[in-house]
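Colleague: Curious how this folds, go ahead:
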Amino acid sequence: MPALQWLNPDFVKELFENQTCSSIEEARVFICESYPEQKEFTARTLQRFMKEHDIKMRKPLSNDELESEVRQATEEVGGSLGRKTMQGYLRSKGVQAKQSRISAAQAVVSPPYMENRRRDTQNQLNPQPYRALHFGYNLHMDQNEKCVEYGIVFVIAVDGKSSFIVRGSVMPRKNNITIYKQVYAAATREFGLWDRVVADGGREFYLCEFVQQYLKGFRIKEDGHLSGRLSYVQTTSCKNNRVERLWQEVNKAVGLPIKHAFLELEHTSTTWSRQDQGHLFATSFVGCCVARVLLQRCIDGWNNHSIEDKGIPSQYIASKKNYHLPAGALPSAEAAVALYQGEGGQLTEEWQYGVDPLNDQLEKQREREAKFMSALNDSIGGIEGLANHTVNHNYQPLQDAELLFIEIGVSLS
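Modeller: This next block holds a predicted model:
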């Protein structure tokens, strides 16, 4: 007779894969405490269960191996990540380790960063009560203009129940069409329709809110009734706390390092000028390239880290209750714009930051970007290498890349 027929093999497998338990006896105790309604069993019974389902204990990384992984991760995301978010980022790369071991590795690999995190202990969480019933209940959207003067704007969308960042986007200017296409529509296409969208009163979310209202008839609950909630709400930024909390993480890991680099360039360079619209375009182009790499790393770390009393955000996806949309129900960006304008709404087309000296010269633009990327790949390991230096406060490579982009453009104009 099979052992422990009531026990889910995937649950046991995750205990070892996530290194929640490091021995069979430890796993036995954990399972018995998790299922108090079931009769207790012996370690030998659990061992037989694991053999029947081909579940193996994962050999933990050695200290040297873990330190190597943490060192590489620190190069990629900088020193702002504590043990929890670092654990999440390592998980996103397939590396499993306990928080205590990660903390010890961080102390060896990057002691100055660890000391800085210890000093920055002020709790900035919004204490306002919040309640979401499930993944798919509320979708919080917001934009951040920490680097707006350099043509870099961040937009993210977050599930209210799990705090899972479902989409993040970087753009030169906040724009309804870009936000709809890269954030709202992309998230809805992957996960389904949320019951409600929550955003501040900014005009940049009008198209997303319009389509959310347009699709309200698809919000049919499990009992067959239509959802009675408003399909979207506009609130003040301080009350949109599920997404506001995350800007602290994005600013530390993405926005502030880039801003510091460009501020330093602006104050020390004799060739870069804010009055030159071509220079502003170059700052936006290069800055957005680096920001996209760093933002995705930040999202990967956040979505896979453990939150106290909540768990790991990404694990909520399995129980999501987003509404299913039939094929073709979600309008394309072009169709959404046509519907919105048909109702009398006005939208601004996407446009660049600054002025590209190679405007309307598509072939030369492609040549400039190819030469720029080739030079970066040869000298610093591409945009990823540039991002590594920037997030670790070595700003010279990003400044040099900015000036190189300008130089190549001038040579082709």
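Colleague: C-alpha only now, for contacts and for neighbours.
Modeller: OK.
Colleague: Report the buried residues of the lengthiest strand in the chain.
Modeller: The residue-count maximum for a strand in the chain (DSSP state E) belongs to strand 138-147. Residues 138-144, 146-147 are the ones in strand 138-147 that count as buried (16 or more other CA atoms under 10 Å).
Colleague: who's in contact with that strand?
Modeller: 132, 152-161, 174, 194-200, 240, 242-244, 247, 251, 255-256, 258-259 (CA atoms under 8 Å, 6 or more residues apart in numbering).
Colleague: next structured bit after that strand?
Modeller: strand 152-159 (DSSP states H and E).
Colleague: got the angle for that next one vs strand 138-147?
Modeller: Here strand 152-159 runs at 160 degrees with respect to strand 138-147, directions being taken by axes from the mean of the first three to the mean of the last three CA atoms, to 10 degrees.
Colleague: that older thread, next one: the longest strand of the chain to chain centre, how far?
Modeller: When distances are taken as CA atoms, centre = their mean, to the nearest Å, strand 138-147 is centred 12 Å away from the chain's centroid.
Colleague: one more, for comparison:
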Amino acid sequence: RGHWTADRGRVACDHSRRRTRSTPTAAGSTMRPPYRRLSLLATALLVATALPSSTAARWPDAGDRASAVVTLFAAGVTTAAIAAAEGCTVRRVQQIVAEAGMQPPALPLHPHFEAVVQYEMLRHGPNYGFNMLLGALLSHWPSWRWPRERVVAEMRRVDPVAYEARRQWATRRIQRGVYFAPHFFYSLHIDLACKIQEYHVYCAAAQDGCTRAIIGLTALSDKMPITVYEQFFEPIARVHGLPDQVVTDKGNEWRLLAFACFLAARLAQRLGGRLPHRFTSSQHNIVERFNFEINMRVLAPVRCLINAMERRRLLSKEEPRQVYAFSLVVQPLVQYGLNLLHRSWNAHRISARKGCPGTGGVPNKRVCTHPHPGAQAQLPAGVDMAALYEAANQEPLRRVPEYTAAAEPLLAHPQLRAQRAAAVAAIVGPDIGAAWMEIIACNYARFIHAYLTFLG
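Modeller: Sure, this is the predicted structure:
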């Protein structure tokens, strides 16, 4: 387009220069456009005024919907359930309820508010920040109200040093990458946290790509393919079905898992679209970022335990028997810590991914609002997947770790192993939570007693 000069001459528009309200010409006069563009607001008002009243759309919740919302809310139905039933947003339901002068029933405060917050702080450890601790309170105590300000004030009062320390390392967390998945189990990202693998402690994690919910967290004593499949992946697939695609890094421990995914897809005649399993680099696996949560909230107390035992000359990673005993005794405690992390993560609110609006929220709720469209593939029932893998690849799978022969003197005596396990369980006690809280509090007497009993 061009613009007009004072002498009515039309000149070409120079897009390389920024337009100004008035630009001097060569003759010294000033160029002025003959009209100004109307703003979007003024245009909208003109269009609305020009429309006849008969074409004005009626608001969808001016009558029937508003009365239905008020009736359901008065009957005790939640705003989320009302929004799903009426086909509108939760925010709109809240607006209708507020206009009607109604208020949602508030949950009561716990009569021992401070004591419960302190108990959860001791049970979860100092590396749980406010959001994660609030998620734990909502998960374990759902019938009570937990105001954010009071929880923060209690955390500051009980342990101000840990509160300030979390503010420092929380700013250095790995930034969330851009990733999109339209529904639950569109993709499942799996990885192992191996920060203390020299003591045969592994943490397997599975995270949904859409809702970012943690689907599985399991403590393992080795990372053989058959262990990862039978103790970690198969229980998830039996409960939730197979995801559309499983994403792992390029480790050898995932080969039986990948074989099972491709076999199930072939039986369901779904080969040809997205791969049922995809190997990728660790940088492109979103669950890799969740390993930070495992390291800080579960493995950090275990690392302190290892350091204390090494200082006392009770544990050395060069002694196979000691490492084997430590791994088996600490595994149920690590699993308890992972269970706490699992529930807290899925119940706390997660911020949206950068560049992906609408991806934030509580994972447990997002699983309900973004369901799988259906017709998921399933693992074949009654099939020995390890035997099929060995027959197809002509390669035997190791079922016993290499170090077991040198580390387990009772390998050929199952009865003696059962007696030893019973003695260790009697020392640890039926309450694994109490033993875990002692590890958090750096009280290692009970654990060391159980460890020395295992060594005999």
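Colleague: Looking at the buried residues of strand 138-147 of structure 1, which is nearest Tyr35 of structure 1?
Modeller: Nearest to Tyr35 of structure 1 among the buried residues of strand 138-147 of structure 1: Asn138, at 30.6 Å, using CA to CA.
Colleague: Looking for the alignment partner of that closest one in structure 2.
Modeller: In structure 2, the residue equivalent to Asn138 of structure 1 is Ser187, according to TM-score structural alignment.
Colleague: ranges for the helices of the stretch 151-300 of structure 1?
Modeller: Shown for the stretch 151-300 of structure 1, the helices assigned by DSSP state H, counting those that start in this stretch span residues 176-179, 185-191, 206-214, 241-250, 256-268, 277-303.
Colleague: how about the fourth one: buried residues?
Modeller: If I follow you right, that is helix 241-250 of structure 1. Within helix 241-250 of structure 1, judged by 16+ other CA under 10 Å, the buried ones are 241-244, 246-247, 249-250.
Colleague: Who are the packing partners of it?
Modeller: If contacts are counted by 3 or more CA pairs under 8 Å, 6 or more residues apart in numbering; DSSP states H and E, helix 241-250 of structure 1 sits against strand 138-147, strand 152-159, helix 277-303.
Colleague: Could you report the distance from the match of Asn138 of structure 1 to His413 of structure 2?
Modeller: 43 Å (CA to CA, to the nearest Å).
Colleague: again, but for Lys250 of structure 2
Modeller: 37 Å.
Colleague: my guess is His277 of structure 2 contacts Gln245, does it?
Modeller: Yes: under the criterion of CA atoms under 8 Å, His277 of structure 2 makes contact with Gln245 at 5.2 Å.
Colleague: before we move on, the earlier item: of the contacts of strand 138-147 of structure 1, buried ones?
Modeller: 152-161, 174, 194-200, 240, 242-244, 247, 251, 255-256, 258-259.
Colleague: Lys216 of structure 1 maps to what in structure 2?
Modeller: By TM-score structural alignment, Lys216 of structure 1 lines up with Ala265.
Colleague: er, Tyr206 of structure 1 actually
Modeller: Match for Tyr206 of structure 1 (TM-score structural alignment): Arg255.
Colleague: Now do the same contact list for that match.
Modeller: Per CA under 8 Å, 6+ apart, neighbours of Arg255 of structure 2: Pro225.
Colleague: where does it sit relative to His200 of structure 2, distance-wise?
Modeller: In terms of CA to CA, Arg255 of structure 2 sits 20 Å off from His200 of structure 2.
Colleague: Determine which residue lies closest to the centroid of structure 1.
Modeller: Ile299 (2.1 Å; CA atoms, centre = their mean).
Colleague: Now that it has come up, it's in contact with Ser169, right?
Modeller: No: using CA under 8 Å, Ile299 of structure 1 makes no contact with Ser169, being 10.7 Å away.
Colleague: where exactly do the strands run in the stretch 1-150 of structure 2?
Modeller: Using DSSP state E, counting those that start in this stretch, the strands of the stretch 1-150 of structure 2 run over residues 2-4, 10-12, 23-24, 30-31.
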